[in-house]
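# fold the following and give me the result.
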Amino acid sequence: MSGPQRIVIIGGGLAGAGAAASLRENGYSGEVLLFGADAHRPYELPALSKGLLLGDAEEPDWVRDQNFYSEHDIGLHLGTRVTRIEMGARLVLDAAGGEHRYDRLLLATGSKPRSLPVRGADLAGIHTLRTLDDALALRAAFAKADRVVIIGSGWIGSEAAAAARRHGAEVTVVGMESTPLESVLGTEVGGVFRDLHTEQGVRWRLRSSVADFVGDEGAVTGVRLTDGSVLEADVVLLAVGAAPETGLAHAAGLELAEDGGVCVDAVLRTAAPDVYAAGDVASQFHPKYGRRVRVEHWANAKNQGEHVAKNLLGAHEPYQRAPYFFSDQYDLGCEYRGLADLDTNRLVVRGELASREFIAFWLDGDRVTAAMNVNVWDAGDALKHLVDTGTPVTDEQLTRGDLSNVG
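Just a heads-up that it's a prediction; the model follows:
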């Protein structure tokens, strides 16, 4: 047969499983091997910090039905850790001693939660949130906890705070920034989320850092901050960001970018012959932005996984989508499109921040680089158009005009 006879995918998350499914949907009839370290079949991550952690769902959103992989002749190897890539021999080696030849290789190894290198970090009751098992364990812990401390005031920390309050726990969030989500949204919009959580009873310790964890009989009892104060805690969640899983790539000699990801070009191809990367681990030279971009959100993993399948089969199509993510916290829902530079972009708001029904725009000159709709659900297509096209706009058009007719 022409083209690759065997495609190996390392990573059983949304990007890897999506690529495997898309290969079949694009008519590929060769062998597909999909390796996932997780014992569960591929699932999507958003529900882990939302519906599942809240108790509104008992399962995550599965990428495909249980029988999809066997029905489409995809060799799904669950609970299987790949230990080495030998690119010269075109081999993937797993922890059980298996050797698997490839014609094309996709790295979709995702990312892992960062830890804190401080005393007591190994105490029982300290959690991270990345996998289905993590989410189930954390939900059970929240249900029993009186006092929860969350380290990190980003998206995961904020969503987890809402879930812990739903379960009735007292919640304190520790963050190094002056406002939650400041590095993504800036202080003005981030303040909306701060005030929302405050109204729901969340306490903040912002501009604060952790010195160590306090414990008794091997279990956490508190978090000591660098100012010497101690926050009592039955449960602690470390939500201090994630690092791309690049151990295999680094050991194989692939180039890593300054953002920690695997360097890929516009079509998601590494410098190594027939080796590609997608999802959290991929640092792509993005044609829209003219620089490297690494995105850890659900839509990026989904869309890059589906996109790269065509390139694994011989196409040469650049991935050009702008980042997208969404969040739900209490009665606030939002969607963010694009990529703002908070150091240079200016903020324009349609509506009132205090009402929690508004659209925030970030602009470079007269062009929208990013937009976030908060509890406004009829503008998604218009916002996507503005971000994707870079259509010149006036502040008056954004704040008062018909967005569907702009541009």
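# CA atoms for contacts and neighbours, from now on please.
Noted.
# show me the contact partners of the longest helix belonging to the chain.
The single longest helix within the chain, with elements called by DSSP state H, is helix 182-199. With contacts defined as Cα atoms under 8 Å, 6 or more residues apart in numbering, helix 182-199 is touched by 162, 177-181, 204, 340, 342, 353-354, 356, 360.
# any buried residues in it, and which?
By neighbour count on 16 or more other Cα atoms under 10 Å, the buried set for helix 182-199 is 182-183, 185-187, 189-194, 196-197.
# repeat for stretch 372-391
For stretch 372-391, the neighbour count (16+ other Cα under 10 Å) marks 372-376, 380, 382-388, 390 as buried.
# give me the subset of these that lies in helices.
Those of the buried residues of stretch 372-391 lying in helices (DSSP H): 380, 382-388.
# a markdown table for those, including distance to Gly228?
Converted to a markdown table, these look like this (distance: Cα to Cα, whole Å):
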| residue | distance to Gly228 |
| --- | --- |
| Gly380 | 46 |
| Ala382 | 49 |
| Leu383 | 46 |
| Lys384 | 47 |
| His385 | 50 |
| Leu386 | 48 |
| Val387 | 45 |
| Asp388 | 48 |
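# to compare against the first, here's another:
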Amino acid sequence: MSVLVVGASAAGLSTVEALRRKGYQEPITVVGAEWHLPYDRPPLSKQFLCGDWDEDRTRLRPDTMLSALEAEFVLGDPAVALDGRRVHTASGRVLSADTVVIATGLTPRRLPGPELEGVHVLRTLDDAAALRKDLVEAQRVVVVGDGVLGCEIAATARKLGPAVTMAGPQAVPLESQLGPMVGGLLAELHRSEGVDLRLGTAVTGLTDVDGRVSGVQLADGDVLPADVVVVALGAVPATEWLEGSGLRIDNGVVCDAFCRAADGVFAAGDVARWQHEDSLLRLENRTNATEQAACVAANIIGDQQSYRPVPYFWTDQFATKIQVHGVPSEAAEVTVAEGNLDERRFVVHYRRDGRVVAVLGWNMPKQTRLHREHLVHA
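Sure thing, here's the model as predicted:
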């Protein structure tokens, strides 16, 4: 019984590794859109972007470990269609298997309009390399987006020296995700490090001079001068290639509680939206990619396991580490469970209907892990 994994990502590689750990010895093929062997994405906006890491250090596994998996990697050839359990690639290949795992991840959103020099998104290793090259010579950088990725890019860019402005529609960074209190502390952090915040106003477009970006146009009429612009307005599941496949596509590949999208077809990672308790859930983080892949591997070999994680993500901005377990929301009641807000070392609980739904730690990693138990036993 062969397996075909579409996506040479963290989720794709983790699926292969989990299968081999469980004793699966049948053929496995991994199809990747990029030429790069599997690499880690979180460092792209931090260690790699600032130049502390080189490309080799972003690799998830060395060649020896990849070879030991005895999987065939077909790289630089993106999938363009799925017909049953046959995958068609851009080069014209047709690959088939008894089981297909979809792990194609996300596609970053872009601003409408013509392509301009100096405008970047950050999703791939090549994206990060191109942005890093521009940041070295930049004088004025505008980051369009006030979510996790936008905040991380703004922090890294600021450390490299240029003037940095963050623009976005929220009143404070990550407000819709972490609420106004934590978002307000993030705003103070960025301002204290020299990031100019132009929040609460939508971005309507870009200005340019001879095809090179020159500014960011805001809905209130202001233009933020820039020689480098990074668009970090989120991403959408990479499912275009699945049109006509017969799979249910709705903000991702819709799956049952076992991450199964159809008979012999599974999904894992950012692209998967699965039945979680009473609703559909899709998570965009590195931890989920690994944990969901392990569940998929178990179900492929017949160990029926529903996927019921405690969601987790982290973000590093300047010297601050924030860790989040569970699903926080802007509407939740936030209370300090440990530490002190003024000292910027604390753990907070997010409560809805009297139940703890999320735990956030700010520079308290050990204590945050302990507070996770409030979610596990909720």
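# give me the buried subset of the contacts of helix 182-199 of structure 1.
Burial by neighbour count, judged by 16+ other Cα under 10 Å, picks out 162, 177-181, 204, 340, 342, 353, 356, 360 from those.
# and which of the ones in helices among the buried residues of stretch 372-391 of structure 1 is nearest His250 of structure 1?
His250 of structure 1 lies nearest to Asp388 out of those, by Cα to Cα, at 33.4 Å.
# same list (the buried ones among the contacts of helix 182-199 of structure 1) but as TSV, adding distance to Asp133 of structure 1 and secondary structure.
Converted to TSV, those look like this (distance: Cα to Cα, whole Å; DSSP: H, G, I helix; E, B strand; the rest coil):
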residue	distance to Asp133 of structure 1	secondary structure
Ala162	19	helix
Glu177	29	coil
Ser178	32	coil
Thr179	30	coil
Pro180	27	coil
Leu181	26	coil
Trp204	28	strand
Ala340	33	coil
Leu342	35	coil
Leu353	37	helix
Arg356	33	coil
Ala360	35	strand
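# for Leu353 of structure 1, see how far away the counterpart of Phe313 of structure 2 in structure 1 is.
Matched by TM-score structural alignment, Phe313 of structure 2 corresponds to Phe325 in structure 1. To Leu353 of structure 1, Phe325 of structure 1 is 20 Å away according to Cα to Cα, to the nearest Å.
# is it fair to say Glu59 of structure 1 lies in a strand?
No: judged by DSSP: H, G, I helix; E, B strand; the rest coil, Glu59 of structure 1 forms no part of a strand; its state is coil.
# Arg93 of structure 2 maps to what in structure 1?
Under the alignment (TM-score structural alignment), Arg93 of structure 2 maps onto Gly98 of structure 1.
# that match: how many residues sit nearby?
11 (other Cα atoms under 10 Å).
# equivalent analysis for the one 10 residues further on, please.
The number of residues packed around Ala108 of structure 1, counting by other Cα under 10 Å, is 31.
# for the stretch 1-150 of structure 2, just list every one of the strands.
Counting by DSSP state E, counting those that start in this stretch, the stretch 1-150 of structure 2 has strands at residues 3-6, 28-31, 72-74, 79-83, 86-89, 94-96, 99-102, 106-108, 119-120, 140-144.
# can you put those in JSON lines and add mean neighbour count and distance to Glu17 of structure 2?
Formatted as JSON lines, the strands of the stretch 1-150 of structure 2 follow (neighbours: other Cα atoms under 10 Å; distance: least, Cα to Cα, whole Å):
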{"stretch": "strand 3-6", "mean neighbour count": "26", "distance to Glu17 of structure 2": "12"}
{"stretch": "strand 28-31", "mean neighbour count": "23", "distance to Glu17 of structure 2": "11"}
{"stretch": "strand 72-74", "mean neighbour count": "17", "distance to Glu17 of structure 2": "13"}
{"stretch": "strand 79-83", "mean neighbour count": "19", "distance to Glu17 of structure 2": "21"}
{"stretch": "strand 86-89", "mean neighbour count": "20", "distance to Glu17 of structure 2": "21"}
{"stretch": "strand 94-96", "mean neighbour count": "16", "distance to Glu17 of structure 2": "20"}
{"stretch": "strand 99-102", "mean neighbour count": "25", "distance to Glu17 of structure 2": "13"}
{"stretch": "strand 106-108", "mean neighbour count": "17", "distance to Glu17 of structure 2": "22"}
{"stretch": "strand 119-120", "mean neighbour count": "21", "distance to Glu17 of structure 2": "33"}
{"stretch": "strand 140-144", "mean neighbour count": "26", "distance to Glu17 of structure 2": "36"}
